[in-house]
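*Asks:* what would the 3D arrangement of this be:
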Amino acid sequence: MLLSHRNRQHDRQVAAWLLLCAAVVFGMILLGGVTRLTNSGLSMVEWKPLMGVVPPLSEQAWQETFDKYKAYPEYRKINRGMDLDGFKSIFMYEYLHRLLGRLIGVLFFFPMVYFMMRRRVPAGLQPKLWLLFLLGGGQGLLGWFMVKSGLVSDPHVSQYRLAAHMGLAVIIYAYMLWLVFDLRLGKPRRGTGAGPLARTSLVLVGLVYLMILSGALVAGTKAGFAYSTWPLMGTSFFPPGLYAGDPAWLDAFEDITAIQFNHRMFAYFLIIVVAVFATLAWRRVPTPRVRLGVILLGLALAAQVLLGISTLLLHVPVSLAAAHQGGAVLLLSAALFVAHALRRQTAVAPAPQAP
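*Replies:* The predicted model follows:
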């Protein structure tokens, strides 16, 4: 009994640490969105994993850093004439974004080692924690790979690399959150199987994730600025020139009209899917945890729709656009909670009593 109590206490400690890490990753995603929206991502033209912790501390150091930035196309083609104060403004967004990334590494690695040395990590969790650590390291490399795509003659980062960078950050966040659910709410038992609704919930999680990637393409191509009208795009539902490129399929990834159109259509489709799924889950699995998840899912979807429309109509203000990006991650969190609750509900549901 004492050992069981101690194990539960250790599970709570590990879950609290992972939840803190997930919260900081969520903040990292928001800050990354602000960095992109303020066009600050290319202000740091060097990648120094260790020395980059310290920002310029003197006017001379700031001027030297600014001079390095001036040698790259973004200054010459977009920000020519920017003064040192203006450079400091965009530099600090990118600097804080990278600093927070390093903080996440420290916040994750050292407690992980401590919990492992103290034998407080549940059986089977250690490989998952090491996988998260490796994914975090890969995320740092992917971030620099993304920045490098904009340090060329065309000073804009690749939308493909941006989507990959955003997608991996969301995977790390979602995996952390799922492990927290396992530790605090219990894992589904193996061999019991999951019902159709539980399996469908994982499909819903996948759809929300694809929607986030679609939003990353919108962000990477600045497609959100193309049509600041809703529900029409300009004067029509199907804008002129839609999929007029050669080859047409490439427009889905590189043409701003097609990218914004696809994002809207995906949103409409997701609204229908979530409405049907939530109705079925509410009726078929009337447990408090599942119903709480359904309510959170509905609220997150409604908020995300309102934020998306407002962001369009107001021509992508930084605050609303960042909130829209954060709202997408919260919608994914709600979908994960429902999926976990349904899978556990199916797994631990009591067997029917014999008459």
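*Asks:* for the rest of this, base every contact and every neighbour count on C-alpha atoms.
*Replies:* Noted.
*Asks:* Phe109 versus Met176, what's the distance?
*Replies:* Look at Met176 and Phe109: by C-alpha to C-alpha, to the nearest Å, they are 14 Å apart.
*Asks:* of the two, who's got more company?
*Replies:* Met176 (24 against 15; other C-alpha atoms under 10 Å).
*Asks:* burial count for Gly136?
*Replies:* Gly136 has 20 neighbours, counted by other C-alpha under 10 Å.
*Asks:* quick check: buried residues in the helix or strand hosting it?
*Replies:* Under the criterion of DSSP states H and E, Gly136 resides in helix 126-148. Buried positions in helix 126-148, judged by neighbour count with 16 or more other C-alpha atoms under 10 Å: 129, 132-133, 135-136, 139-140, 142-148.
*Asks:* the structure of the following sequence is requested for comparison with the preceding one:
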Amino acid sequence: MTNTTIPASARLDQKRANWMAGWLLSVAGMVFIMVILGGLTRLTHSGLSMVEWKLFTGWIPPFNDADWADLFYKYTHFPEFHKVNPDMTLEGFKGIFWLEYVHRVWGRLMGFAFFLPFAAFLIMRWVRVSDALFWKFLGLFILGGSQGVMGWYMVMSGLVDRPDVSQYRLVAHFALALLIIAALLWVAMGLLKREPYDNHHQDPENLGKWAFWLFALIALTALSGGFVAGTDAGFAYNTFPLMDGELVPGGLFDHQPAWRAPFEDITTVQFNHRTLAELTVVLIIVFWVKSVDKHLAPRTRRAIQLFGLMALVQVGLGISTLLLVVPVALASLHQVGAVVLFSLALWCIHELRAPRGDARSF
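*Replies:* Now for the predicted structure:
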């Protein structure tokens, strides 16, 4: 069918859908950068340098010596200064301040990058309040706003007696970031035109179900990595594949109470993350092998191939990060790899769905 046979209204709707999909994908890219910045603040211990949360004025940087002195004075009244950095000077404080400052300002920019186009689409009547799409966009906006609140809730846990953020709040912050990325990508992919679906695509091996469970496993593995970061477990047992000379190290669940060991005991936390990662990469390879001889649309096959390749890259990054005792650059790349793998799994799920009617509403 040539493009001239498609009604003008349908072409206009698809053009609008493509614009909105591009907008959502751009915001997802900004969230991706935000995750990188957040990881770097954790790795460089910069996250507790800003001890106040100013929703409307927090984007204003220090302009003069008096501003810097005031910020540093406030920092010296919190546990991180007394217990970790008692010898820190003003110049040293500046070194940890800027990364957290950029992290927070980027979050505000994301809010504008989402809200302003959303408002424009409403004004131009590309989206109406009665449309399902409006409520999806509103839900995405609320999710983004809640992440700012969650971020401050996490930081608050490090401004008390223990000068380190709670690993539980850290993982919750990361989990919400993954949820936001997944929601943005899913709505964006739903707006884009799907490739033709033919009768050969019967999915006899239940590849769609495989992709869904792999997506869930990747999310679980990524969150277990958050507990590794939150407990600094990556700085222990820096050998692979053995831990302390054993495949299954002693002391697993040697924590009271035992049910908290997967979240607080360094040995258990690292063992769980290793095991989940190894299981994930093996199952992704099986998934890729099962897809090789299937009749799949070119874009679907491309998604699966990239998914399989990224799994190998990610396990390589994880092992390298461990063996080299968590260098900042590699650790950041490993976190980036987790988000990329998570996103590729979601793409595979979307591509392997059975065909449906167009549910878009303009």
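*Asks:* check which helix or strand the aligned residue in structure 1 for Leu344 of structure 2 maps to.
*Replies:* Aligned against structure 1 by TM-score structural alignment, Leu344 of structure 2 finds its counterpart in Ala334. Using DSSP H and E, Ala334 of structure 1 maps to helix 318-348.
*Asks:* repeat for Ile284 of structure 2
*Replies:* Ile284 of structure 2 belongs to helix 266-291 when elements are defined using DSSP H and E.
*Asks:* as CSV, the buried residues of helix 126-148 of structure 1 with distance to Gly327 of structure 1 would be great.
*Replies:* Output for the buried residues of helix 126-148 of structure 1, formatted as CSV (distance: C-alpha to C-alpha, whole Å):
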residue, distance to Gly327 of structure 1
Leu129, 26
Leu132, 23
Phe133, 25
Leu135, 23
Gly136, 22
Gln139, 21
Gly140, 23
Leu142, 23
Gly143, 22
Trp144, 25
Phe145, 26
Met146, 23
Val147, 25
Lys148, 28
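*Asks:* can you find the partner of Gly136 of structure 1 in structure 2?
*Replies:* By TM-score structural alignment, Gly136 of structure 1 lines up with Gly144.
*Asks:* I'd say that match and Ile181 touch.
*Replies:* No: the pair Gly144 of structure 2 and Ile181 fails to qualify as a contact (C-alpha atoms under 8 Å) at a distance of 9.8 Å.
*Asks:* show me the helices in the stretch 1-150 of structure 2, by range?
*Replies:* 8-43, 65-75, 79-83, 90-123, 132-156 (DSSP state H, counting those that start in this stretch).
*Asks:* residue range for the shortest one in structure 1?
*Replies:* When you say that, I think you mean helix 79-83 of structure 2. Mapping helix 79-83 of structure 2 onto structure 1 (TM-score structural alignment) gives residues 73-77.
*Asks:* give me the mean deviation of that stretch from structure 2.
*Replies:* In the superposition with structure 2, the average deviation recorded for stretch 73-77 of structure 1 is 0.3 Å (mean C-alpha distance after the TM-score superposition for structure 1).
*Asks:* if we ignore the residues flanking it in sequence, what's nearest the residue nearest to the spatial centre of structure 2?
*Replies:* Nearest to the mean C-alpha position of structure 2, counting by C-alpha atoms, centre = their mean, stands Leu178 at 3.8 Å. In space, and not counting its chain neighbours, Leu178 of structure 2 is closest to Val339: 7.3 Å by C-alpha to C-alpha, 6 or more residues apart in numbering.
*Asks:* now Asn18 of structure 2
*Replies:* Take Asn18 of structure 2 and drop its neighbours on the chain: the residue closest to it by C-alpha to C-alpha, 6+ apart is Leu192, 5.9 Å away.
*Asks:* corresponding residue for that neighbour in structure 1?
*Replies:* Residue correspondence to structure 1 (TM-score structural alignment): Leu192 of structure 2 is matched to Arg184.
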